[in-house]
Each structure stands twice: as C-alpha cells, then as structure tokens.
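Peer 1: Okay, sequence plus prediction incoming.
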Amino acid sequence: MDQIKWGILGCGNVTEVKSGPAFSKVANSSLAAVMRRDAEKAADYAQRHHVPKWYADADALINDPEVNAIYIATPPDAHEELAIKAIRAGKPVYIEKPMARNAAECERIIEAGKKAGVPVFVAYYRRALDYFLKVKELVDSGIIGDVRYVSICLQWQPYEEEVGENARPRWRVTPEISGGGHFHDLASHQFDFLEFVFGPVKTAQGISRNQAGLYEADDIVMASFEFESGVLGNGSWCFTIDKAQRQDEARITGSKGKITFSFFEKFDIIVENEAGTNVMHIPYPEHVQQPLIDLIVKELRGEGKSPSNGDTGIRASRIMDEICTK
C-alpha cells in the first residue's frame, strides 16, 4: 500500500483523542471515513475531526473502495464479526483491546486473517510508548539484576454510573458485551506489556468474584502467574473501593533492586538499587496510540514491523480466560 486510508468502525470516546486524530498525523496515513450506528453522532464526529465521509452502517464503510484499512473501536462483542467481514473484504484490521471477548473469538479472527493473507493488529499501544519502552530497557539492562518476580496492584474507583440508587452499569461491566468486567478491560493491557518484557506466560491461575453486587461482572480478581523465563508474578484487582484507596502500581523486583511504575495514571518510573534511587518522568504523548499506529502504517507499506499483532494480541485473552475460569 502507498497511502493508508483508514475507516473507523465505532467512533466513540476512545477515538476522540487516544486514537482517531493520530491516523491523519502519521506519515502516509489519513482517516477517510467513520461509522457509528447513530447517524447524527457519526456526522458530528466527522465534522469535528474533518473526516470526509461518515456512515451509520458498518458494511457500507467496510466496502467503501476509498478505505483500505479498518480500525475496529466498538465494544468487544462486535470485534469478531466486524474483523472477519473486513478481512474477507481484503482490508487489514486494527482492533481495539481486548482483541475479543475471549481467546476462542480471537483465534477465529487470526485464522481468517491468515487464510486471507490479511494482517491483523491489536491496540496494545504500550508496546510503542516511550514510558513503557524505558521500563523494558531498564529491565533488559540488568540495572536491578536478575528479575525474580512482578507484582501488580490495581484498585480503581467505580464509575459513577455503576453505584448509587440510579446506577446504570456501563457496557464494560456487562460480560456478554465486554467478555468480563473492568479486569478484562484493564488487565489486558498489563498482561500484554508484561509478556512484551518477559516473554510468554506459562501458567496462570486466579480467583474472580463479584463481592459488591453492583453489576453482573466480577469486581475483584486475585491471580498468580509464571513466565516461561522463570519470572513469577502476582496481581490484585479491585474495582469497588473508596476513592482514597485508589492505587495503580506495578513493581518488578530483581536480585539487585526494583523498578516501580504505573500502567495507567502516573508518569514516573522509580529505580532503586545499590546506587540509590532514580526517578524518571516520561509523560504520554497527546495521542497515545500514535506511535503504534505509525509502526502499523510502516508495516503495511513494507517499511517496518508492528510489535502488536493478532498472534501477540490473543495471548492476554488466553491469560485472562485461565485466571477467570470458575
């Protein structure tokens, strides 16, 4: 491909800043069309973001001859169907994370892509962000010695719509739409990045429960896992805690020190070893998906390689499936 002309299926909140504008800021790339079931909202998005075309029908966008690559930014329940439709139309797909509701759906997308010879990419953009590349660089440098274990703690304040007398659970906590709850939405990023740093997870197990009864999905998860490299890991995720207890911390402990960082909220990386404590501040770019989109465009043009694709994207879903198996 010479010029990558993108179409977005599902131009909701995630596309407003994180991803949408980046498609036209990357070299040899442009956003040609957007689609949303609500025609008024699709037209509004197109007008605000200066997109030439908008649709209220997914098939119409997929079959638009001026669109040659598809970004699927709908909730996960539509990922498999839309990805396979786009693949059969011969158009590369870039799929929001998690790749689908479960590993079985991911496998069918990958199979369709390989059968048709069409590339599949997944929006695990931390593999291309400077902040997380620095964490990987520090681990690889041996600055904390041999890595022994990884610990994750994520305590996330519930969304206002999910609590109180007039609670309206969002799609992220409706398993038939999202595949699970906030764990599936957020831990997918964490496991994907940890595999990027340490290699494949060999085994994973856990306990997931709904303690507060605010919605259908599980709201607390405890897990342990082991990488093929021998590094061990554990994690706790709780989404029904008081605002004052909000926490987002990951710690990599080695034989000679430790690295502390955040997956979602903070921009500091703290390295502690025999030389002392070093704090590095690395903010995210304005459009967090832009570095990964740039690499995807380069791969589609035969100029580079994306670190996130279908084969890597499915792995986080497999891990979460193992952990949440009752």
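Peer 2: Received it, and whenever you're ready, just let me know what you need. Residues are numbered from 1 along each chain as shown.
Peer 1: rest of the way, CA atoms for contacts and neighbours
Peer 2: Noted.
Peer 1: so how far is stretch 67-83 from its chain's centroid?
Peer 2: From the chain centre to the centre of stretch 67-83 is a distance of 14 Å (CA atoms, centre = their mean, to the nearest Å).
Peer 1: Would you work out how far apart the start and end of it are?
Peer 2: End-to-end span of stretch 67-83 (CA to CA, to the nearest Å): 14 Å.
Peer 1: do stretch 300-311 as well
Peer 2: 17 Å.
Peer 1: and what of stretch 281-292?
Peer 2: End-to-end distance of stretch 281-292 (CA to CA): 21 Å.
Peer 1: So which bits of it are buried?
Peer 2: Along stretch 281-292, the positions that meet the burial threshold by neighbour count (16 or more other CA atoms under 10 Å) are 287-292.
Peer 1: A further structure is provided below for comparison with the first:
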Amino acid sequence: MRIGWGIIGCGDIADKRVAPAVKEQPDSDLVAFFSRTRSRAEEFAGRHGARRAYDDLSALLADPEIHAVYVASPQGRHCQETIAAAKAGRHVLCEKPMAMDVSECQRMIDACRTNGVCLSVAYYRRFFPKARKAKALIEEGAIGEVVQGSVSMLGRWTLGRDDPKYWRVTKGASSGGALADTGSHRLDLLCYFLGEPESAAGFADRLALDIEVPDVETLVVRMKCGAHVVSRHALCTPTGQDDFELFGTKGALLASPWDGDELTVVVGRQRETLSLPKHPNVHFPLIDDFAGKISRGEKPSFDGTDGMQATRIIDGCYESARTGKVVRV
C-alpha cells in the first residue's frame, strides 16, 4: 500500500525537511498542503509537486487519496488538528513538542486509539545513528548503570515580532521557552535512553528578553530508573551550547554538540570518539519509519505515549516553578 500524505501547515520545517523527505520515501506520495492562507498552500504545492492545495482543513482530511498527515502547524494547533485527522481516519505524525500540556497529549492519544489510526511525534533525533549507538551501549551495560546526566541548550533568540517563527516565543501559541522548543528534543532523548520520568523540580524566568515566555529555564529530573539529570535551557546567552552527557557506574557517553556526528564513549581510562554521520535530511529516517511501517500494516517504532514523555517533564518544570515544589510527573 502506498501512503498519500497531506501536510498541515506551510512553514520552514514543512518546506525544507518534511516535503523533501516524503518525496524521497519510496512508499509515499505527496498529495496536498493545507494553509489557512490559500495562496501559501498553492505556493508550497507548486514548489514540491503536490497535486492539491487546501485552505479548508476538513476538505484536506476528506481527500480520499490522503492516508496520513504531518501536522506542521504551531504548537497551539497540534491537539485540535490531530483529533480532527484521527476522526477522519488519517494517521498522524505530529511536530514537536506534541501539545501545550499533558492533558492535550492524552486527548490526542485517545482520539487516535479510538479511531484506529497511528500517532507519532516528530522527535527525529531518536533516529540519529549516534542515538541508536548510545541506546545500544546503555542497554548492553557498557557504561554500567546510568546514575546522572546533564543537558545544556543555550543560545540567543534574535528574531523580531514580524518573523513567521515569532509564535515560538508567544504565550498561547507556544507552551514555553527554549525548554519546550528545542529542549523538548533533548528531554525526549532522556526518555528514549533511560525510560519514563518520575519527578521534576525547576525554575523558569524571563530575565533578559522582551518576550512572553521564559528566557531561562533550569530543572532537575529524576527518572524512574533512579538517575538524576540536570537540564539547562536559555534564549538569552550570546554563546551557544549543545551538550548531552550521561554518566554511569563504569563510564560515560558524551556529545558536544549533540547535533554533531561524534559520540565519545568513556569506559574506565579508555576513551573513544565515534563518528556516526546522520542523514542529510534529518527528517527522512522518521518519515521512512512511519510511512514504511504503515504501508506494511505495522505500527511505527514510536507512538503518542512515547511522544508525551517530554511534555510530562516540561509540565513538571513549569508547575514546580509556579509552586516551588518537586512535582511528580
């Protein structure tokens, strides 16, 4: 079975990554784009060779050639658009972070389950070769029991209010600052490597920028396996940082930057740096897994419950920041 795709939302990710990945995936056809501005949907359809353009979401979801949708709209629309797609019998691959909060995530999961369609979240970094290697090393006990970790995602927000991406720092369109945005990818990796989160304590403040969401967020997460992780995120530092470190009873896994291709494995006094290049289009392995497995009647590697784990941590951090308490997630 070939999978006909509709892409909901005509932004940068849909343009540069999602549409090219769908076109490259051998079991997929790019059928249509949806935008609330018809001319934009037509522009994207023409650029990427899609057959149709819609400015009516219900019309796209009723298109008989569409079997799956990629929800690439701003975060505040993920829940309603996913539920609409599920009710129309369409499989859903949703942009990250999954939704505004855990309750929305659960509604999305329930709707897809009730309507018998698959739901996954676009945490594509799980498909990086370095992530797969790190997961294998942890599972085989190469660094012993993981007891502690550290994540740092620091940088500076420079986009003005007239930029199409400004919704990412607008309350109501986004659920938070860097923690919810790029940080959600790293929190998802924590759950991929270590399992479910148990509790979180954090701070979230706006210290330097004139934006509606926090520009500095710091949290400590305790995972159900017992490991502690410190996670730092900022939108107001001039020096960027992208570090991901896991420490075990026998060694460590180190990546700086995480989005680079190198993974350093430390065991005792031995230190080895592995080069593990990723696909040129980082969305392709995600799209390939989702479409390929659905075309064969199988379930994608990761489901909505997997995608919700990062949101559990994000919600916990913000609740802790409001209440001053450690929050079970």
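Peer 2: Structure received. Predicted, not measured: the structure shown is a model, and the values here were computed from it.
Peer 1: After superposition, what is the TM-score?
Peer 2: Their TM-score after superposition, calculated using TM-score structural alignment, normalised by the length of structure 1, is reported as 0.92; 320 aligned residues with a CA RMSD of 1.9 Å.
Peer 1: hmm, back to that, with the buried residues of stretch 281-292 of structure 1 in mind, which one is nearest to residue 176 of structure 1?
Peer 2: Within these, proximity to residue 176 of structure 1 (CA to CA) peaks at residue 289, which comes in at 26.5 Å.
Peer 1: Tell me which residue of structure 2 lines up with the closest one.
Peer 2: Aligning on TM-score structural alignment places residue 289 of structure 1 opposite residue 283 in structure 2.
Peer 1: Which stretches in structure 1 count as strands?
Peer 2: Counting by DSSP state E, residue ranges of the strands within structure 1 are 4-9, 29-35, 53-55, 69-72, 93-95, 120-122, 147-155, 201-209, 220-227, 232-238, 247-254, 257-261, 268-273, 276-281.
Peer 1: longest helix of structure 1?
Peer 2: Among all segments of structure 1 classified by DSSP state H, the helix with the greatest residue count is helix 182-198.
Peer 1: actually structure 2, sorry about that
Peer 2: When structure 2 is parsed with DSSP H, its longest helix is helix 304-323.
Peer 1: next SSE after that one?
Peer 2: Following the chain from helix 304-323 of structure 2 toward its C-terminal end, the next helix or strand by DSSP states H and E is strand 327-328.
Peer 1: now that next one: how far from the chain's centre is it?
Peer 2: The chain centroid and the centroid of strand 327-328 of structure 2 are separated by 22 Å, computed with CA atoms, centre = their mean.
Peer 1: same check, this time on stretch 135-152 of structure 2
Peer 2: Remark: stretch 135-152 of structure 2 is offset 21 Å from the chain centroid, using CA atoms, centre = their mean.
Peer 1: One more: stretch 123-141 of structure 1?
Peer 2: The chain centroid and the centroid of stretch 123-141 of structure 1 are separated by 14 Å under CA atoms, centre = their mean.
Peer 1: Show me what counts as buried in it.
Peer 2: By neighbour count, and taking 16+ other CA under 10 Å as the criterion, the buried residues in stretch 123-141 of structure 1 are 123-129, 131-133, 135-136, 139.
Peer 1: ok, back up a step: quick check: which helices or strands does the longest helix of structure 1 pack against?
Peer 2: Other helices and strands packing on helix 182-198 of structure 1, by 3 or more CA pairs under 8 Å, 6 or more residues apart in numbering; DSSP states H and E, are strand 220-227, helix 310-323.
Peer 1: again, 7 Å this time
Peer 2: Contact here means 3 or more CA pairs under 7 Å, 6 or more residues apart in numbering; DSSP states H and E; on that basis helix 182-198 of structure 1 packs against helix 310-323.
Peer 1: The helix it packs on vs structure 2, average offset?
Peer 2: Here the mean offset of helix 310-323 of structure 1 against structure 2 after fitting is 1.0 Å, by mean CA distance after the TM-score superposition for structure 1.
Peer 1: quick check: angle from that helix to strand 201-209?
Peer 2: 50 degrees (axes from the mean of the first three to the mean of the last three CA atoms, to 10 degrees).
Peer 1: Where does helix 310-323 of structure 1 end up in structure 2?
Peer 2: Applying TM-score structural alignment, one finds that helix 310-323 of structure 1 aligns to the residue range 304-317 of structure 2.
Peer 1: next one: the matching stretch to chain centre, how far?
Peer 2: Its chain's C-alpha centre and that of stretch 304-317 of structure 2 lie 10 Å apart, by CA atoms, centre = their mean.
Peer 1: Show me what counts as buried in that stretch.
Peer 2: Along stretch 304-317 of structure 2, the positions that meet the burial threshold by neighbour count (16+ other CA under 10 Å) are 304, 306-317.
Peer 1: can you tell me which of the buried residues of stretch 123-141 of structure 1 lies nearest to residue 177 of structure 1?
Peer 2: Residue 177 of structure 1 lies nearest to residue 123 out of those, by CA to CA, at 18.2 Å.
Peer 1: ok, that closest one - contacts?
Peer 2: Residue 123 of structure 1 sits next to 94-97 when contact means CA atoms under 7 Å, 6 or more residues apart in numbering.
Peer 1: If anything else comes up later, I'll come back, but that's it for now.
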